[in-house]
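Visitor: give the three-dimensional model of this entry:
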Amino acid sequence: MINQPYTSLIKTTGKASRFIFTCILCIITLKGLAQDKTKNIGNKLRKGSTNNSFNIVKGAQVGIKMNAGGKTVQLLKLSFDVDNLAKDTIAFKVNVYTTGDKGPLDNLVKDEIKGTVIRNNQVTGEVINQLISVDLAPYDVRVKGKILVSVEFLNTNPNASLGFSCGLLNGGTWYKRSPEQEWKKMPVVGADFNVLVKKLK
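Guide: This next block holds a predicted model:
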């Protein structure tokens, strides 16, 4: 016959085990829910064999269309790979537009979101391929549906250009070679711009 204290110990141990198991299950579930709240939109990041170069002209822009989905999301981070073909650091800002059939419409960014591409190796002249990431979260840019995300050069750098990593047949690249020029689309080759977004309730 099992004595009473031993039986109570077994019951207590069993309850503790169930409690620990439940806590672990809750943690795993919460992590899964947190991961489910973010997603990536745009093109796949890669150091592509295809490379599109654009001259550094103040007010010129390069971007792609993305589908943010039918529900509102907040933009968290823009990422893209680029080769700096200039000898200087290149400053840019990020724009986010609503879109129509003919291209960008209204800019949804209220404050300037700035970024930089560092200069190439000044000793060897080697071009540096860089993964550029811009934190968008502090600016609380909220979107849904189709948008166009672009980078706009803040200064003119004569005889200099940036080479954006691109993919084939992935939606094309939209660009303006100067502030005065109308938006145009390069239909076959799309810059590999990628945006991390957070789903909102």
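
Visitor: from now on I want contacts and neighbour counts done on CA atoms only, so please keep to that.
Guide: Will do.

Visitor: check the gap between residue 7 and residue 13 for me.
Guide: 10 Å (C-alpha to C-alpha, to the nearest Å).

Visitor: could you also give me the structure for this second sequence? I'd like to compare it with the first:
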Amino acid sequence: MINKIVSKYKATFCSSNGVLIHPNIDNGIQPTLDNFNGGELKCHCGSKAVTVEIKSQSAHNHACGCSKCWKPSGALFSLVAVVPKDNLKVTNNESKLKVIDDSAAIKRFACKGCGVHMYGRIDNTEHPFFGLDFIHTELSLQKGWSAPEFAAFVSSIIETGTNPEDMAAIRNQLTSQGLTPYDCLSPVLMDVIATHTANN
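Guide: Presented below is the predicted three-dimensional model:
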């Protein structure tokens, strides 16, 4: 069912402007809802799905072009947000989760069945983002999560096969959706990193 939806999305969107970003961007960005207090994330397995409860609104949602983040089939970018790790709890089938890369700064817990990344966690207490978990709010049926604010690591999609000649059109598409493209994180988050480094 999911593959059929993705195929229909790809056919429709490619015919309109030729640039795939992410379904939740291309099909219209949903607004952030005031007083939204979280919801449930669910993997793509048809049975015994992994579910994760989030007890807060997400923050710093953005399109990410890095090669580590999970992306739906056909999308150039993932959508990633953060929540306080104390507000995240695996509620069903935690035994199906495995860490994709133990050497990475962000330990990404993926479902062994469908491959979807359910959350990412930082173990290093010295990391500037320690205490925050990384999630994909598109895995939730609830509406109202924080809307994407920018695009990060845009050039990195070249590393995963994007033609460099297409980058201008991709950046223009991101900008037209209100997502300023950066080849790092947003200035606000880069300032957080720099401040952490300066104070340690």
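
Visitor: TM-score for these two?
Guide: Put the two chains on top of each other and the TM-score (TM-score structural alignment, normalised by the length of the second structure) is 0.24; 86 aligned residues with a C-alpha RMSD of 5.9 Å.

Visitor: residue 52 of the first structure contacts residue 167, doesn't it?
Guide: No - applying C-alpha atoms under 8 Å, one finds residue 52 of the first structure not in contact with residue 167, separated by 9.7 Å.

Visitor: neighbour-wise, which of those two wins?
Guide: Using other C-alpha atoms under 10 Å as the criterion, residue 52 of the first structure and residue 167 rank with residue 167 on top: 24 against 17.

Visitor: thought the more buried one was touching residue 190?
Guide: Yes - counting by C-alpha under 8 Å, residue 167 of the first structure does reach residue 190; the two are 5.5 Å apart.

Visitor: what's the longest helix in the second structure?
Guide: Assignment by DSSP state H gives helix 2-16 as the longest helix of the second structure.

Visitor: C-terminal to that helix, what's the next element?
Guide: Per DSSP states H and E, helix 2-16 of the second structure leads on to helix 23-26 as the next helix or strand towards the C-terminus.

Visitor: hey, what's in contact with both of residue 52 and residue 167 of the first structure?
Guide: The contact sets of residue 52 of the first structure and residue 167 overlap at residue 191 (C-alpha atoms under 8 Å, 6 or more residues apart in numbering).

Visitor: where along the first structure do the helices fall?
Guide: Counting by DSSP H, the helices of the first structure are 4-36.

Visitor: for residue 25 of the second structure, grab the count of nearby residues.
Guide: Neighbour tally, residue 25 of the second structure, other C-alpha under 10 Å: 19.

Visitor: next one: it from residue 150 of the second structure, what distance?
Guide: 11 Å.

Visitor: same question, residue 42 of the second structure
Guide: 25 Å.

Visitor: around residue 176 of the first structure, count how many other residues there are.
Guide: Counted with other C-alpha under 10 Å, residue 176 of the first structure comes out at 19.

Visitor: same thing with residue 41 of the second structure?
Guide: For residue 41 of the second structure, using other C-alpha under 10 Å, the count is 24.

Visitor: can I assume it is in contact with residue 51?
Guide: Yes - here residue 41 of the second structure reaches residue 51: they are 5.5 Å apart, a contact under C-alpha under 8 Å.

Visitor: surely residue 23 of the second structure is in contact with residue 9?
Guide: Yes - in terms of C-alpha under 8 Å, residue 23 of the second structure counts as a neighbour of residue 9; the distance is 7.4 Å.

Visitor: so for the two, which sits in the more crowded spot?
Guide: More crowded of residue 23 of the second structure and residue 9, by other C-alpha under 10 Å: residue 23, with 22 against 17.

Visitor: now do the more buried one against residue 120 of the second structure, distance only.
Guide: Using C-alpha to C-alpha, residue 23 of the second structure is found at 21 Å from residue 120 of the second structure.

Visitor: next: residue 52 of the second structure.
Guide: 12 Å.

Visitor: try residue 89 of the second structure
Guide: Counting by C-alpha to C-alpha - residue 89 of the second structure and residue 120 of the second structure are separated by 12 Å.

Visitor: again, but for residue 174 of the second structure
Guide: 25 Å.

Visitor: now do residue 108 of the second structure
Guide: The value you get for residue 108 of the second structure to residue 120 of the second structure, if C-alpha to C-alpha is used, is 4 Å.

Visitor: with residue 88 of the second structure instead?
Guide: If you measure residue 88 of the second structure against residue 120 of the second structure using C-alpha to C-alpha, the figure is 11 Å.

Visitor: kindly report the same for residue 13 of the second structure.
Guide: Relative to residue 120 of the second structure, and taking C-alpha to C-alpha, residue 13 of the second structure is found at 30 Å.

Visitor: of these two, who's got more company?
Guide: Neighbour count, other C-alpha under 10 Å: between residue 13 of the second structure and residue 120, residue 120 has more, with 23 against 17.

Visitor: just checking, the more buried one touches residue 98?
Guide: No - with contacts counted by C-alpha under 8 Å, residue 120 of the second structure stays clear of residue 98, the gap being 11.0 Å.
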